[in-house]
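Q: Quick one, structure for this:
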Amino acid sequence: MVRLVSLLIAVATLSACGTTRPTEDPRDLVVLVHGMGRTPLSMVPMGIGLRRAGYRVLNVGYDSGAPSVAEIAAGVGAEVKAALVEQPAPRVHFVGHSLGTVVIRWLLVHDPPEAAGRAVLLAPPNQGSHEADRWAGLVRWTFPPITELRTTGGTAVDLGAPPGVEVAVIAASRDGKVAVEETCLEGAAHAVVSSGHTFVMMRPRVIGMVRTFLAGEPLPGDSDTACADVLG
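A: You can find the predicted model right below:
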């Protein structure tokens, strides 16, 4: 009899283990996507700031030599799905820099996570970039996605704003690669900070602005009026 009871307990225990599912983390997940020719290291300060604010962070890397934005976005999307299978989150936010912002918009337009939250785009070529027009012919063999950042006929221009997602744009006044007017996006909150293109994502002020916006507050900082003419 004792052996039978022990056997039943063991079977019940194994059955329970077999049906255990990942528990949902009460924290929102923030997905970070770096820019062209960069690595996840460039987004580490942003990740540290967001973790200190209580978020889970997924800092995704990708190959800038991939054939297209769509292919990069598919890889990012797969990592996001895997992270959510391992540990579901109430909401999934996105923060990207430069080319990474186009990848984010592609993903949110074509294959968004069910719990998509807010998105912050840092120095984004939303209207394409004249610098991409200038250099695409020379560097497309190394960085093919640059052709999709041109001001006409490129993914960056054609995508538009992701539906159902609140978006904030933070432009850099001394960018040199993406003009402030080229960062404008229909329906997005917009602000300009004093920064160059390369390190805008590492600036403490910018990290603070991202934290505030992801928390559900309005985008802090001075709103820029340049977009009125661009989008009008």
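
Q: For the rest of this, base every contact and every neighbour count on C-alpha atoms.
A: OK.

Q: where along the protein do the helices fall?
A: 2-18, 44-52, 69-86, 99-110, 130-139, 155-159, 204-214, 226-231 (DSSP state H).

Q: Looking at these, spot the one closest to residue 117.
A: Each of those was scored for nearness to residue 117 using CA to CA, and the closest is helix 204-214 (8.2 Å).

Q: If you count neighbours, what's buried in that closest one?
A: For helix 204-214, the neighbour count (16 or more other CA atoms under 10 Å) marks 206, 207, 209, 210, 211, 213, 214 as buried.

Q: repeat for stretch 190-203
A: In stretch 190-203, counting by 16+ other CA under 10 Å, buried: 190, 191, 192, 193, 195, 196, 197, 198, 200, 201, 202.

Q: before we move on, the earlier item: switch the buried residues of helix 204-214 over to CSV; also include distance to residue 169.
A: Formatted as CSV, the buried residues of helix 204-214 follow (distance: CA to CA, whole Å):
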residue, distance to residue 169
206, 11
207, 13
209, 11
210, 10
211, 13
213, 11
214, 12
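
Q: residues making contact with stretch 47-63?
A: 27-34, 37, 39-40, 43-44, 72, 75-76, 79-80, 207-208, 211 (CA atoms under 8 Å, 6 or more residues apart in numbering).

Q: Just the buried residues out of those, in PyMOL syntax.
A: Buried members of the contacts of stretch 47-63, defined by 16+ other CA under 10 Å, are picked up in PyMOL with:
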select buried, resi 28+29+30+31+32+33+34+39+40+43+44+72+75+76+79+80+207+211
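
Q: Now distance to residue 93 too, for the helices of the chain, in TSV please.
A: Compiled in TSV, the helices of the chain are given as follows (distance: least, CA to CA, whole Å):
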stretch	distance to residue 93
helix 2-18	31
helix 44-52	11
helix 69-86	11
helix 99-110	10
helix 130-139	27
helix 155-159	19
helix 204-214	7
helix 226-231	24
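
Q: One more sequence to fold, the one below, so I can look at both together:
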Amino acid sequence: MQSLSQWRDRAEMLTPPFPWDRPRWRDRGGETVVLLHGLWRGWRAMQPLARALEAEGYSTLNIPYPSARLPIGTLANHVRSHIEKVASDRPVNFITHSLGGILARAILSENPSWATGKVIMLAPPHGGSEIVDWSRNHPLLHLALGPAGRSLGTDGAPTTLPFLPAGTDAAVIMGSRCSIPIFKGLLGDQNDGIVSADRGKIEGLKGFSVIDADHTFIQMHPETIRLSLQFLKDGTWPA
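A: All right, here's what the predicted structure looks like:
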């Protein structure tokens, strides 16, 4: 049964982005963790995770970006400009959700010095998503995905972007709970309703786990938080 605080977190995460949203920087004195939300979402989608990180002494930079309006390269430049404002002598880590993981790949390929920190990607469509392929036969949905979303097909941008810089400490967490039954038949045996678990894999990962979570709320899952904090702390991942 969900607690009151969990329902509050879910409501916050579903709050749509607003034009006046700005990056949220919380300096707690520790290493910086950059948080990047996914398609159609806003910074509030990452706030439960941000609070857990801040409680452990990490500084957080939770960056909103117009995910459904611009192509991946332009979005990456937008995010990069905000990271540069706080990047210092402290390591920069990333925790991303969905499209945010693709942006992290684009950013780190151009800024390899930032790859000295940890990178944790939640439900990233590194191999694209079959749902984007399917949307090509449904023009309104395909249009609503925006330039970045439309490029996330199984033959699209995720398969052509550079891999992470060599030596990057990166891990991926995928979900296996399908909360959108209409899409279940389009995806692999293990999926979160949006992305098949196998499509989250990418060359050079230090860790890969599939947990009982759906695509929308994987950020607040206790196992996501536990694995992320452990990886940030000592770089270890369960076998």
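
Q: before we move on, back to that, what is the nearest of the buried residues of stretch 190-203 of structure 1 to residue 151 of structure 1?
A: Among those, and counting by CA to CA, the member closest to residue 151 of structure 1 is residue 197, at 17.9 Å.

Q: From residue 88 of structure 1, how far off is that closest one?
A: For residue 197 of structure 1, the distance to residue 88 of structure 1 (CA to CA, to the nearest Å) stands at 34 Å.

Q: before we move on, what about residue 162 of structure 1?
A: 22 Å.

Q: just residue 190 of structure 1 next, same as before
A: Distance, residue 190 of structure 1 to residue 88 of structure 1, by CA to CA: 30 Å.

Q: swap in residue 55 of structure 1?
A: Residue 55 of structure 1 is 13 Å from residue 88 of structure 1, by CA to CA.

Q: contacting residues around the closest residue to residue 109 of structure 1 other than its chain neighbours?
A: Nearest non-adjacent residue to residue 109 of structure 1, counting by CA to CA, 6 or more residues apart in numbering: residue 162, 5.0 Å away. Shown in contact with residue 162 of structure 1 (CA under 8 Å, 6+ apart): 105, 106, 108, 109.

Q: Show me the subset of the residues you listed that structure 2 keeps too.
A: Retained in structure 2 by both residues aligned by TM-score structural alignment, their matches' CA atoms under 8 Å are the following of the contacts of residue 162 of structure 1: 105, 108, 109.

Q: Can you check which part of structure 2 stretch 35-43 of structure 1 sits on?
A: Aligned by TM-score structural alignment, stretch 35-43 of structure 1 falls on residues 38-46 of structure 2.

Q: Let me fix that, I meant to ask about stretch 199-207 of structure 1.
A: The aligned range for stretch 199-207 of structure 1 is 217-225, by TM-score structural alignment.

Q: From the centroid of structure 2, which residue is nearest?
A: residue 97 (1.6 Å; CA atoms, centre = their mean).

Q: For that residue, which non-adjacent residue is closest in space?
A: Nearest to residue 97 of structure 2 is residue 122, by CA to CA, 6+ apart, at 4.7 Å.

Q: okay, now the one you found: neighbour count?
A: 28 (other CA atoms under 10 Å).

Q: sorry, back to before: list the contacts for the residue nearest to the centre of structure 2?
A: 36, 37, 38, 121, 122, 123, 124, 219.

Q: again, but for residue 98 of structure 2
A: Residue 98 of structure 2 neighbours (CA under 8 Å, 6+ apart): 37, 38, 39, 121, 122, 123, 124, 125.

Q: Taking the residues you listed, tell me the two that lie furthest apart.
A: 39 and 121 (14.1 Å).

Q: Give the PyMOL command for selecting the buried subset of the contacts of residue 98 of structure 2.
A: Selection of buried members from those for PyMOL, criterion 16+ other CA under 10 Å:
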select buried, resi 37+38+39+121+122+123+124+125
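
Q: From the contacts of residue 98 of structure 2, pick the one nearest residue 176 of structure 2.
A: residue 123 (9.9 Å).

Q: That closest one and residue 175 touch, don't they?
A: Yes: Residue 123 of structure 2 lies in contact with residue 175 (CA atoms under 8 Å); the separation is 6.6 Å.

Q: hey, what's in contact with both of those two?
A: Common neighbours of residue 123 of structure 2 and residue 175, using CA under 8 Å, 6+ apart, are 192, 197, 215, 218.

Q: ok, the closest residue to the third one other than its chain neighbours - how many residues close by?
A: Translated: residue 215 of structure 2. Leaving aside its sequence neighbours, residue 215 of structure 2 sits nearest to residue 192 (CA to CA, 6+ apart; 5.0 Å). The number of residues packed near residue 192 of structure 2 is 29, by other CA under 10 Å.

Q: gap between residue 192 of structure 2 and residue 148 of structure 2?
A: Taking CA to CA, one finds residue 192 of structure 2 at 20 Å from residue 148 of structure 2.

Q: Residue 35 of structure 2 too?
A: From residue 35 of structure 2 to residue 148 of structure 2 the distance is 18 Å (CA to CA).

Q: now swap in residue 27 of structure 2 and tell me
A: Residue 27 of structure 2 is 31 Å from residue 148 of structure 2, by CA to CA.

Q: can you check residue 95 of structure 2 too?
A: Plainly put, residue 95 of structure 2 is 19 Å away from residue 148 of structure 2 if you go by CA to CA.
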